[in-house]
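*Asks:* Curious how this folds, go ahead:
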Amino acid sequence: MINKISKLFSGLNFTLISIAFFVLNVVLNLLKIETVFKPVWISIFISAFPFFVGAVKNLIKFKIKNSLLISIAVIASVFVGEYFAAGEIAILMAIGELLEDYTVDRAKKGLNDLISSAPKKAKKLIKTNDSYTVKEVPIEEIENGDLIRVMPGEIISVDGIIKEGFSSIDQSILTGESLPVDKTVGDEVFCGSMNCFGSIDIIAKDVENSSLQKFIDLVERAEKEQTPMQTVIDRLAVKLVPTALLIAIATFVIMVLSKFDLYTSINRAVTVLVVFCPCALFLSTPTAVMASIGQASKHGVIIKTFNALEKLAKVNKIAFDKTGTLTYGKLNVNDIENFSDLSDEKIMSLISSLESKSEHPIAKSVTEYLDEKNIKKEVVENFKMKIARGVEGEILGNKYFCGNEKYFRENNINIKDNVKEKIEKYSSESKNIILFGDEKEVLSIVTLSDTLRENAKEMVEKLKSFEIEPLLLTGDNLSTAKYFSEKVGITNVKAELSPEEKFENIKSLKENNVVCMIGDGINDAPALKLSDVSVAMGKTGSDISIESANIVLMGHDVSKIVYLKKLANATVKTIKFNIVASLLINFVAVILSVLGVLNPLVGAIVHNLGSILVILNASLLYDRKFN
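*Replies:* The predicted model follows:
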């Protein structure tokens, strides 16, 4: 029963009620209206009750937590008649608890969305005599070895091996690859990835432990392994509370033994407790962090957890995903080489006409590029698309082909030596290559690639100046990863990583380092969760990567990580100053209280002044300029 009441009182609705009664009491005082019952008492009861319950539970387990500090602060304030101070402490801490709960719920939402997005049904092929019938069944009824049909546009429901058909598979959810991967008979496909084009039949395998389920398990594991930062306040609490109590008790005993009257003895002991009220100490960290959060929000950065900045100040390894992080994650046309006697405009017109009929992402990128140049399109007849190969069609009575090198060789189209040289050159630059030609020879080459973000190289150099080692962890192939890493100056590269391998790499790095992970894909979520600090790209990032991260960059300027590092360093320095200042004020105030220089009323004023000092110092962070 008590637990239910405690949970109810700690909720948003009752916290708002508590604030309302506190404000009511303030208004009554301003209007000089005397009442028999003070509304602030309701505020104290509602907001402090959960902390009292928590303090008692922890004491039973011989644990000293923040709840005991808060409880003592409230009780001491009430004892000396500082009802407003008691109300302020209780309400402030209640709001802090609500913010922490909100952050945890938001972090779990992405995982719940991912779990709910897992396929619930599959199209099972059931053999009857010499033919197959398709029956949609719950995923729980699928067994290893069952034959499953996946239509274009559908999510693959189980891991399996393609038995029949060709297609392009978008497996970015698991690997982060920016392009669909061509798959044919004998190739492996994974649960959770999308079938883009052709119908395929797959033989189910690892039904109970699919790639998607492993991925979900990874996020859950990371959630459990990433323990919250033990704040400076928590570390000091173990010593602060007994010290305050001992000094108060010792003061009372010495006063009694020194023949002081009972009222004076109690008065000095209570003053010790009042000046030891940990308001300034409690405010030292959250006020600095909130000011920094406000500062960051002005620069398009959302800081979601209070301990992210403190950990970022200690980071010595930053792991980057490639696609959508160091690069834009979108294919752009780089080169159009013309090997024919036709004009460039004519070649582009023929390419645009043929590719506009295709639904492949590469074809769409080419078409968009040529449309921006207002290239004219011709009518295409007898259009055909070969999955994992390319397209062909007749334009103005001539047959043309557009696709990969394998497609051209299968159609016995001549690839001259000068064309081969260009193919080798662009392949070494990790560019996607499309060949265009007629029935005789290659007429043109179109290349596409992801684009490096403008400030990526400068950002990496500045991070190195902070003695931070940048790393590249990506699901892309090794040649592409090395090409982009060399451009930005990253030497530590690991490519072709699954989500589990990214997770294990971060886990290994964390053994002797403080690690920050920066990513944007669903496949980055486990690694983001596990890392000490995680940063997601808000404009291009997936929902779960954004919700898994501590920090979100709302734009696509990854160079803001340098600004964040500077902000984190400044925040930690401010927090340390605030803690030292609040402890020093407490130390001096305790001595003066023991000596009788301070009474409970003056002690309350002193501890409030300490709080104001901490708040003013923290607020300077909000408008601070960082180069």
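*Asks:* hey, let's count contacts and neighbours off CA atoms from now on
*Replies:* OK.
*Asks:* so who does the spatially most central residue of the chain touch?
*Replies:* In the chain, the residue lying closest to the centroid (Cα atoms, centre = their mean) is Ala549, at 1.5 Å. Counting by Cα atoms under 8 Å, 6 or more residues apart in numbering, Ala549 makes contact with Lys304, Ala525, Leu528, Lys529, Val533, Ser534, Val535, Ala536.
*Asks:* Recalculate using a threshold of 10 Å.
*Replies:* Neighbouring residues of Ala549 by Cα atoms under 10 Å, 6 or more residues apart in numbering: 107, 303-305, 308, 517-520, 524-531, 533-537.
*Asks:* what do you get for Leu530?
*Replies:* Listed by Cα under 10 Å, 6+ apart, the contact set of Leu530 reads 218-227, 503-504, 506-507, 510, 515-517, 548-549.
*Asks:* Report the buried members of these.
*Replies:* Buried residues within the contacts of Leu530, defined by neighbour count using 16 or more other Cα atoms under 10 Å: 218-220, 222-223, 503-504, 506-507, 510, 515-517, 548-549.
*Asks:* how about this one, so we can line them up?
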Amino acid sequence: MEAVLLVQIVQTLRRGEIGLDIVAALSMGSALAVGETLAAAVVALMYAGGQFLEAFAQARARRELRGLLGRVPRTATRLVGPTAETVLVEAIRPGDRLMIRRGDAVPVDGNVEAGEALLDQSSLTGEPLPVRIPKDGAAMSGSVNVGEAFVLGTRLPAAESTYAGIVRLVDQAEASKAPMSRLADRYSLGFLGLTLTFAGAAYALSQDVVRSVAVLVVATPCPLILAVPVALVAGVSRSAGLGVLVKGAAPLEALARIRSVVMDKTGTLTEGRPGLLEVRPEGSVTEAELLRLAASAEQGSTHPMAAAIVAAARERGLPLVAPIGISEVPGHGLCADVEGRTVCVGSRRFVAGCLNDRPGALRHDPEPASVEDVDVCVAIDGRIAGSLVMMDLVRPAAGALLTRLRALGIRRIVLATGDRRAVAEAVGSRLGLDAVKADLTPTAKVDAVKAARGDGPVMMVGDGVNDAPALAAADVGVAMGARGAAASSEVADVVLVGDDLARLADGMEIAIGARRLAVQSVVAGIGLSTTGMIAATFGYLPPLQGALLQEAIDVAVVMNALRAAMLKPASWR
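*Replies:* Alright, predicted model coming up:
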């Protein structure tokens, strides 16, 4: 063991580093030199056992990451006309139709084309209950079908799917070394000097070299060597189990120290797509009838606003009919015949233009919507029947997330968006943000991140390609992985696998807990070791008993650090 340790030390010194293993080598070598062979054997056992415990702890802590890798599907059942064929996942192309049977893992991202899917997404998002995906709903690769078979229409090739991106992130996460571990190496020379000072004092007091050996034996700094990486890697693994992929121990430790947050708006704090906020009927028409006729007509359009209106009507269970005689001006509106009635849906200017040839038909403009809303007018049989208020809806979990972030020590939350100032300020006011910065270019978002550093380490949260520079500039970049751009996920330090914003606070809680356990283990371990060194200096702790004491300290701190693998955020308690 001594020879192996010396080889490791020489290799470390050649790289220009002074590791804490030098103290372990000194304690073993000096114990052997003075005939304390049993103490030397205990130190060797302690060192080898410590390395084993570290390997065991990290292997246990990475079980969620290994679980992800173990669920990679190799083949899939592709439907070609009336026949089914088994193909390699790599051969799947966008537009293919796949049969996903009970127990199958979804191999690529896609939409449910036939049937209804009941998917276990626990390995991706941490959601413990199966999620029901309706027809046309999105299914993430890596989730497992626990219901009846369904047909999946693929959207991406396997190499670009959510699951493939997760596997790449796992590889990055496992290759990281904790910053506190680097800090331990950086100050190892000082610790070595302190140990030699105690050893020299012991000899000066007693003229007994054995007493100095006892100091060296007790000083073996395994708590600092083992506890930090074990706790942080366990935290990385635990976060992955909750759907928060942290790319290694360094970002996890940084995540625990965040004091300022810069957030994008569209797709992050808001849904990133239009939604129906309110139905405003006029005259004798009811809300349900107004929405039903408008949605029936909008079935003839591919505009995102039209799709949102149709989706809102279907969510309310309204019976839609097929429109005929559709006349559309793309981006402005359309007119169609619905059940023998002429229905026009679109902007106020478009609807006014449609009614110009009917004097008195346009009685007045509908009530203006607020600055962040879009007002869609609806006319039926030549008269204004009401309006539909559309907006980019704030995520339901956004308010609760910001409250949790402040409870975790975040001092300042800033909205940074390229959207119009009026829209951004409306969202900022609604959520109680500390500052709003609008009309920003990607470069200006980077400047916003740098400016926020005055309040402490900064976390940037975004989802688009335009957010990628700011994510890279922040101390911790967080990407929304479900609908986010690939570029943002690549440069981010943390990726939220699902579309649940609350996972961000969960990840921060795990990071803070893991760092707390790491520091707790180090302080307790080094404190006990220092106490033992003092006792050995004054002759109260012989080499053998010192070695046994240090062994017990090492086991205790590693087991304490391993508790990070069992941390639970407040939302899961």
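*Asks:* coming back round to it: which residue packs closest to the residue nearest to the centre of structure 1, ignoring adjacent ones?
*Replies:* Excluding its sequence neighbours, the residue lying closest to Ala549 of structure 1 (Cα to Cα, 6 or more residues apart in numbering) is Ser534, at 4.7 Å.
*Asks:* quick check, that neighbour in a strand?
*Replies:* Yes: applying DSSP: H, G, I helix; E, B strand; the rest coil, one finds Ser534 of structure 1 inside a strand.
*Asks:* if I read this right, it contacts Asn307, doesn't it?
*Replies:* No: counting by Cα atoms under 10 Å, Ser534 of structure 1 does not reach Asn307; the two are 11.4 Å apart.
*Asks:* Between those two, which contacts overlap?
*Replies:* Joint contacts of Ser534 of structure 1 and Asn307 (Cα under 10 Å, 6+ apart) are Asn550.
*Asks:* the more surrounded of those two?
*Replies:* Neighbours were counted for Ser534 of structure 1 and for Asn307 using other Cα atoms under 10 Å; Ser534 has more, 27 against 19.
*Asks:* Tell me the spacing between the more buried one and Val514 of structure 1.
*Replies:* 11 Å (Cα to Cα, to the nearest Å).
*Asks:* Show me the common contact partners of the two, please.
*Replies:* Counting by Cα under 10 Å, 6+ apart, the residues touching both Ser534 of structure 1 and Val514 are Leu312, Ile318.
*Asks:* Show the end-to-end separation of stretch 535-549 of structure 1, please.
*Replies:* For stretch 535-549 of structure 1, the first-to-last residue distance is 5 Å (Cα to Cα).
*Asks:* Also stretch 162-170 of structure 1?
*Replies:* For stretch 162-170 of structure 1, the separation between the terminal residues is 15 Å (Cα to Cα).
*Asks:* quick check: it aligns to which part of structure 2?
*Replies:* With TM-score structural alignment applied, stretch 162-170 of structure 1 matches no range in structure 2.
*Asks:* Looks like Phe21 of structure 1 contacts Ile42 (just checking).
*Replies:* Yes: the pair Phe21 of structure 1 / Ile42 is scored as a contact, 6.7 Å apart, by Cα under 10 Å.
*Asks:* List the residues that are in contact with both of those two.
*Replies:* By the contact definition Cα under 10 Å, 6+ apart, Phe21 of structure 1 and Ile42 are jointly contacted by Gly87.
*Asks:* For Ala94 of structure 1, which non-adjacent residue is spatially closest?
*Replies:* Closest residue to Ala94 of structure 1 apart from its sequence neighbours, by Cα to Cα, 6+ apart: Ser47 at 6.0 Å.
*Asks:* and the one you found, what does it touch?
*Replies:* Taking Cα under 10 Å, 6+ apart, we find Ser47 of structure 1 in contact with 6, 9-11, 14-19, 86-95.
*Asks:* roughly how far apart are it and Gly403 of structure 1?
*Replies:* 68 Å.
*Asks:* for structure 2, longest helix please?
*Replies:* Longest helix in structure 2, counting residues (DSSP state H): helix 502-537.
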